[in-house]
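Participant: need a structure here:
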Amino acid sequence: MSRTAPKYAGPAASGSASDERPAFSRRAVLGAMVAAAGLAACGESADDGSATPSGTTEDRIDVATQAYIFGFPLVLMDANRKAMTAGIGTNQFLHGTALPVPSSRGARRIGLDSLYSSAWLDLREEPMVLRVPEIDPRRYWVMPLLDAWTNTVHNPSSVRPQAESPAAPYTYLISGPGWSGEVPEGMRALPMPTRMVWLLGRIQVNGPDDVPAVREIQAQLKLLPLSAWPPDGEPSPAAAGPGELPEPPVDVVTRMPARDFFDRMCELMDDNPPAPEDAPALDRFATIGITPGGHPRGISSEELSAGKDTAQRQIAVYLDPGARLINGWVINPDIGRYGTNYLLRAGTADRGLGANLPEDVMYPILFGDAGDEDLPVPFRLRFAPGQTPPVDAFWSLTAYGPEGHLVANPAGIYSIGHQVPVVFQPDGSLELAVQYADPGPGVPAGNWLPIPPAGQFSLVLRMYAPKEAARTGAWVPPPLEPVT
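Facilitator: Predicted structure coming up:
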């Protein structure tokens, strides 16, 4: 018997809502851990040929390595901004209008639980006003604001609106550094430390048939300059998302010649100043000319390139010491706000630019091997009674192939737990079949998640508005067990 993914027929079965992490992922989360001691911040930079090199070659390469790690998220954010706003411009929404499919590229380990409504904000001239309309309380939404360094500074959501008004619509004033105007009545001030801001909104979608309803909500979102507020009733300027980018921005950045990278980093720091706690790092970077508005100096191009290469290797394999490996799942509760943990910030940006705060979404990830086509390995994921993921919104489980893309399969099932309701056992437990082949009529359609027929795969368990038990580790996902 063959089957196809059932169509969603109503609001979220869990009675709560949803969101997910944008997966602009690049590399697997697991890898060899590297030491990240002594990372500092950033300064001016220019090699004018007249500066006297300081320290040894090894010293200068080490400073360049740490400066690259420090500046990588900033330059990557800028590359994403350029790619996503090409021909469109800033300060307007870019609405996602369709769910991804296995042929979708450009983003790795992307989720299917929400449609994105993102906007790149330029706050140099004046603040922007965001208004979120009234949305069915069963539908989860979150509107995180990321600064230019990828820190999530504010995160209003359906669970925590963080608004002046007790009820929707919710209105927010997003201002850049140095703005000191008066906040209009009824608006919640959301000050940002940088002038470049990424508003990465997500609205729960309950399957393909629910997309039109979400698009209606997207059309009601308002984003206008403060000088143009209140709105005149017309829809805010918006555009469809850019679709698949010709080249992933992370690849654009990693291919940049070292000197071009550092020049761009210093230029961006002029408008997007590092945080005060970055001062010790900036002092160190200044020894090779890396400062806001500067250019590398006193260091050769070969030394800059060596620093870049070393930094890229460290970023690629970094695993946060605070991450937990439990039952085969990697759980990292410390993303979204990074402080002075620059290697964690860079590694997170490299694997998943736009990561949510743990209070909004958690993303346990598991890597597995489905065997070979002659001897495939089926798996089961069993949740004991009362031990499904503890969330205030909803959860989902999505499978990906070795490159982090959705798994093509005849049934067209790419994710379970949310869009297609799961079916519990009589004792309240939940058993999910994780395998390529149809497990047969004994397994409800909502309990089957296809994986590749052979080889490497990964699972991402997305938990939206996770409860304290999940955030603290009191609850952990069960192991994925092979069927023998």
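
Participant: Only C-alpha atoms from now on, for both contacts and neighbour counts.
Facilitator: Noted.

Participant: ok, and for the longest helix along the chain, which residues are buried?
Facilitator: Longest helix in the chain by number of residues (criterion: DSSP state H): helix 57-85. Neighbour counts over helix 57-85 (16 or more other C-alpha atoms under 10 Å) mark 60-85 as buried.

Participant: before we move on, what about stretch 328-348?
Facilitator: Buried, per 16+ other C-alpha under 10 Å, within stretch 328-348: 328-338, 340-348.

Participant: Ok, stretch 236-249 next?
Facilitator: Buried positions in stretch 236-249, judged by neighbour count with 16+ other C-alpha under 10 Å: S236, A238, A239, G241, P242, P248, P249.

Participant: Contact partners for L223?
Facilitator: For L223, the contact set (C-alpha atoms under 8 Å, 6 or more residues apart in numbering) comprises N91, Q92, F93, M128, V129, L130, R131, S236, P237.

Participant: run this one through as well so I can compare:
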Amino acid sequence: MNVSRRTALGLAVTGVGLAACGRSSDKTPSSSTVASDVARDIATDAYVFGYPLVLMDVTRAAAETIAPVNTFQHAGALPTPQRRDVVRLNLDTLYSAAWLDVSAEPIVLQVPAVDPGRFWLMQLLDAWTNTVHNPSSIRPQVNSGGPPFTYLVTGPSWSGTVPDDMTQLSVPTPTVWLAGRMQVNGPDDIPAVTALQEQLKLLPLSAWAADRQTPSVPTPTGTTEVPPPKQVLDMTAATFFERMCAVLAVNPPRPEDEPAMKRFATIGIRPGGKAEGISDSDLAAAADAAKKAIPAYAAANMVNENGWRFNPKVGTYGTDYQLRANVAWVGLGANVAQDAIYPTMFGNADLGGASAKFRLRFPPGQLPPVDAFWSLTAYDADSYLVPNAANIYAIGHQVPVVANPDGSVDLAVQHEDPGARVPVGNWLPIPESGQFSLTMRLYAPKDIAIDGRWRPPVLTVVP
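Facilitator: Alright, predicted model coming up:
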């Protein structure tokens, strides 16, 4: 749901680095014998390891002040620049989000019949930000029948029988984030999407047979609350690790994380534990080092074409803890590439002089290759939508772009209204000055977009 920040060095800055997590030893020292510099390196890597978990938990806690657990929050309006609780919002879909607790029993999710051509996605993330399941209009992933499509979301300790008319979606943590999306084709289309949202069902299995009404609440359109990422960054190191240890006790790591957890335990960082054997100053220094390393991490599999960058290997992370933390930092809840990719570029309006004008030209037949649809959104230096008198924040989707006589497509990217010279739908406003960024969203992208055989065009300055 967000993107912003970027590139460069990786966790070599921590000295020991997370590579050490791949080696376990029966001779790992206890917390009382860990040298100061080693303890600091371990704490730095533990922060990177736990950052996505803590951010997810803070995000969950904030959401549950509005909607109880196992309850949908339905977005009923498109975002505006005044919405500043989440960065890099899209204007292509309306969200139906919920935080699930499957520790006691499974939760039933049902998606109604949706008109053909309208994209939908029900993304299920575990507490560590891995996309565990992703049924969608392109791939419903049902055993048989439908629509409606009925799924049973089961937790790690459940061992019951799945009803014949349901498809099991098992998750490895009791805490699950359901990020549902439904394509919306502009403000006039909102009532149609709202009607579909009201048909979504989300109930505990014990309540399903009784056909109880699915509870839901509207999603706030704006907030003055401190955004969860800032809440995490503002935590003291001690508070962060205390939160991490507490959440680890509820959502334990996977078996493949055992080497890392064994290493972190040498300074007390374990489920239900407490950082110890390390001074307050070293703990704070470790947290500061991690906060620099996470946004600086540059993934080896990053695609960089004509200034547009995206990583096709996000959404599931295994033991790539640096990538997992970096993606959570720039965009919590990233999709897997088969559902959506977000090529993003960063620019500066000042580079074009006063009233800078930029252009994107797609050659004939080279618009973004998708099985659903695509869009282009502009953001300011803080990754929020760009205020402008025309109230245009994204193009490519709600109003079709207009091609030139030869089939090419020119998009005007500039602050100043180009007037009748540019067709409606081909102008995207950016800030009058300073930094900005563009994100191109490809929903259900074709393989040629995922593997880099298709290239977004260069953003050029108009003299």
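
Participant: care to give me the TM-score?
Facilitator: Taking TM-score structural alignment, normalised by the length of structure 2 as the basis, the two superposed chains have a TM-score of 0.94; 451 aligned residues with a C-alpha RMSD of 1.7 Å.

Participant: ok so, going back, same list, the buried residues of stretch 236-249 of structure 1, but as CSV with distance to A437 of structure 1 and secondary structure please.
Facilitator: Formatted as CSV, the buried residues of stretch 236-249 of structure 1 follow (distance: C-alpha to C-alpha, whole Å; DSSP: H, G, I helix; E, B strand; the rest coil):
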residue, distance to A437 of structure 1, secondary structure
S236, 47, coil
A238, 42, strand
A239, 40, strand
G241, 35, coil
P242, 35, coil
P248, 32, coil
P249, 36, helix
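
Participant: Nearest to V420 of structure 1 among these?
Facilitator: Nearest to V420 of structure 1 out of the buried residues of stretch 236-249 of structure 1 is G241 (C-alpha to C-alpha; 26.2 Å).

Participant: corresponding residue for G222 of structure 2 in structure 1?
Facilitator: Using TM-score structural alignment, the partner of G222 of structure 2 in structure 1 is E244.

Participant: Which of the three states applies to the residue sitting nearest the centre point of structure 2?
Facilitator: Centroid check for structure 2 by C-alpha atoms, centre = their mean gives G333 as the closest residue, at 2.7 Å. Using DSSP: H, G, I helix; E, B strand; the rest coil, the structure places G333 of structure 2 in coil.

Participant: so what corresponds to it in structure 1?
Facilitator: Correspondence of G333 of structure 2 to structure 1, assessed by TM-score structural alignment: G354.

Participant: Am I right that its match is in contact with L145?
Facilitator: No: in terms of C-alpha atoms under 8 Å, G354 of structure 1 does not count as a neighbour of L145; the distance is 9.4 Å.

Participant: Next, show the common contact partners of the two.
Facilitator: In contact with both G354 of structure 1 and L145: L200, using C-alpha under 8 Å, 6+ apart.

Participant: Please name the nearest non-neighbouring residue to M463 of structure 1.
Facilitator: W395 (4.5 Å; C-alpha to C-alpha, 6 or more residues apart in numbering).

Participant: any idea how far the one you found is from I416 of structure 1?
Facilitator: 9 Å (C-alpha to C-alpha, to the nearest Å).

Participant: out of these two, which sits in the busier spot?
Facilitator: Between W395 of structure 1 and I416, W395 has the larger neighbour count (other C-alpha atoms under 10 Å), namely 29 against 25.

Participant: Against D57 of structure 2, how distant is the residue in structure 2 that that one lines up against?
Facilitator: Taking TM-score structural alignment for the superposition, W395 of structure 1 sits opposite W374 in structure 2. Going from W374 of structure 2 to D57 of structure 2 by C-alpha to C-alpha gives 31 Å.

Participant: Are we agreed that A311 of structure 1 is in a strand?
Facilitator: No: counting by three-state DSSP, A311 of structure 1 falls outside a strand, being helix.

Participant: That one maps to what in structure 2?
Facilitator: Taking TM-score structural alignment, the alignment pairs A311 of structure 1 with A290 from structure 2.
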